[in-house]
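**Student:** here is a sequence with its predicted model. Questions after.
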Amino acid sequence: MRSYLLAAAAAALLPVAALFPVAAQAQIAPDFAGVRVSTLGVGAEFGLKLNDHFTVRAIGNGANFGYHDTTDDGIRYDGDLKLASYGAQVDYRFAANGPLYVTAGAYKNDNKVQATGRYTGNVIVGGIPLTPAQVGVLTARAKFDDTVPYLGLGARWPVGHLEFNLEAGAYFQGRPRVTLTSDSIYANDPNVQTAIENERASLENDIKDFKTYPALTLGLRYKF
């Protein structure tokens, strides 16, 4: 699925590449400043107009969400999904006064998941039965690539000095990397280490689909 999306986005961006020499010679002027709500969080953006077709945007997003999940083994994980991203996008507008545009960009990605695993009584961790004393409190952390590409398609509708913006795209943040640690005094026991590693691999597999994160954005801008 990801390869098809990348191929389609690359084809859509061909007109952008062809017109970059024109954009490079353009007179840069402020275009808009706005706020946005998206699956990447709440944020703000500032746009610079290069010409009738090209706009460059600086964008920041962020949000925190509570995370609760109970595994098949009976371990309850409570934590936070922390979204934070900062970057820039280049928009190519198909028609000078038309609403549709294609966009590409790159972001500093600080999206992460932090959670604590708790349970009552004996528990099976990574397929291995353990006592509460052997397991201790589990701390899970998941991170993604630090710098990630973004591709999208959007539309913008001006209303006087205001402008509404709707955009859908894909944020390619890479395969998650999960760490799982225990505060148990038995954490160095080989059986406990094997159980925790099996559990870590299972958690990593559970969130692997987040490597391609869908981005849907609704924005409100003030036009200069």
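**Tutor:** Good, I have the coordinates. Numbering: from 1, shown residues only.

**Student:** drop to CA atoms for contacts and neighbour counts, all remaining ones
**Tutor:** Noted.

**Student:** residue 148 - how many residues pack around it?
**Tutor:** 17 (other CA atoms under 10 Å).

**Student:** wait, it sits on residue 104?
**Tutor:** No. The criterion here is CA atoms under 8 Å, and residue 148 misses it with residue 104 at 11.0 Å.

**Student:** need the longest helix for this structure.
**Tutor:** helix 190-206 (DSSP state H).

**Student:** which SSE is immediately downstream of that helix?
**Tutor:** Sequence-wise, the next helix or strand downstream of helix 190-206 (DSSP states H and E) is strand 212-223.

**Student:** elements contacting that next one?
**Tutor:** When contacts are defined as 3 or more CA pairs under 8 Å, 6 or more residues apart in numbering; DSSP states H and E, strand 212-223 sits against strand 29-38, strand 162-172.

**Student:** alongside the first one, take a look at this:
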Amino acid sequence: MQKVILLTGLLLLSFFSSAQTTEAGLGVSSLGAHIVFTNQMNDQFGLRLQLNGYSGSYEFKENGLTYEGDLKLGTVGVTMDWHPWENDFFVAMGAFYNGNQLDARAKSQNGVITINGTAYTTDQIGNLESEMKFGDVSPYLGAGFMGKIGQSDFYYGVDLGVLYQGEPDISLKTSSGSSITGLSENLAAEQKRVEDELSSFRWYPVLTLSLHYSF
């Protein structure tokens, strides 16, 4: 969190110190609630500072196990928007600090949790807990439209792109039973299987809708 606050402060200082035309906006995206600052440098190029966040519960199944998780999305990014024809259409390239994370706990079936084909009772191993994280920096590529609404000081923004998060870093652990013979090997095999199944998360689609005000 301290990294995010410091990075955001430095980027805002840079934006406002070099601003020619600046817009501030709010919106929604597949990365969560969206705050954006835009510095339009000329008719072809602009810079965008974006802050996204979301937190909520999430239930999913992997390899026959049902997990209850807490999903936390948190990203801060800067993109360069290129308007090749000096109109509303733009191509965006940039990078995000990626704090996206999923913490989950497997639900037992009648007090039994099966790990890599071996059944364990919750009395033996307690809870099976999972954590999914990504690398700190994620490149972004997208395209969209951003333009003035009539003769007002308001602008609309629509952006569709993809965030490359890299392979997810997944950990599995039990809250007890570490001395049980074969448990660590089964956990490692289960973790590898889950990593393979969730490898598609390295590409994260991003759709952003926002409303900006120019000042």
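**Tutor:** Alright, I've got the coordinates. For clarity, every value in this text was computed on a predicted model and none was experimentally measured.

**Student:** report the TM-score for the pair.
**Tutor:** Once the chains are laid over each other, their TM-score by TM-score structural alignment, normalised by the length of structure 2 reads 0.85; 195 aligned residues with a CA RMSD of 1.6 Å.

**Student:** circling back to that earlier point, next, format the helices and strands packed on strand 212-223 of structure 1 as CSV and append distance to residue 117 of structure 1 and mean neighbour count.
**Tutor:** Listed next are those as CSV, based on distance: least, CA to CA, whole Å; neighbours: other CA atoms under 10 Å:
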stretch, distance to residue 117 of structure 1, mean neighbour count
strand 29-38, 29, 18
strand 162-172, 28, 19
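
**Student:** quick one on the thing from earlier: the longest helix of structure 1 maps to which residues in structure 2?
**Tutor:** Counting by TM-score structural alignment, helix 190-206 of structure 1 falls onto residues 181-197 of structure 2.

**Student:** show me which positions of the matching stretch end up buried.
**Tutor:** Buried residues in stretch 181-197 of structure 2, counted by 16 or more other CA atoms under 10 Å: 183, 184, 186, 187, 188, 190, 191, 194, 195.

**Student:** the third one reaches residue 114, doesn't it?
**Tutor:** Yep, that's residue 186 of structure 2 we're talking about. No. Counting by CA under 8 Å, residue 114 is not a contact partner of residue 186 of structure 2; they are 9.7 Å apart.

**Student:** ok so, going back, right, and the helices and strands packed on strand 212-223 of structure 1 - which one's nearest residue 7 of structure 1?
**Tutor:** Nearest of those to residue 7 of structure 1, taken as CA to CA: strand 162-172 at 12.7 Å.

**Student:** average gap between that closest one and structure 2?
**Tutor:** Once the two are superposed, strand 162-172 of structure 1 sits an average of 0.7 Å from its aligned residues in structure 2 (mean CA distance after the TM-score superposition for structure 1).

**Student:** list of residues touching that strand?
**Tutor:** With contact meaning CA atoms under 8 Å, 6 or more residues apart in numbering, strand 162-172 of structure 1 is reached by 148-158, 211-223.

**Student:** can you get me a residue count around residue 100 of structure 1?
**Tutor:** There are 18 residues near residue 100 of structure 1, going by other CA under 10 Å.
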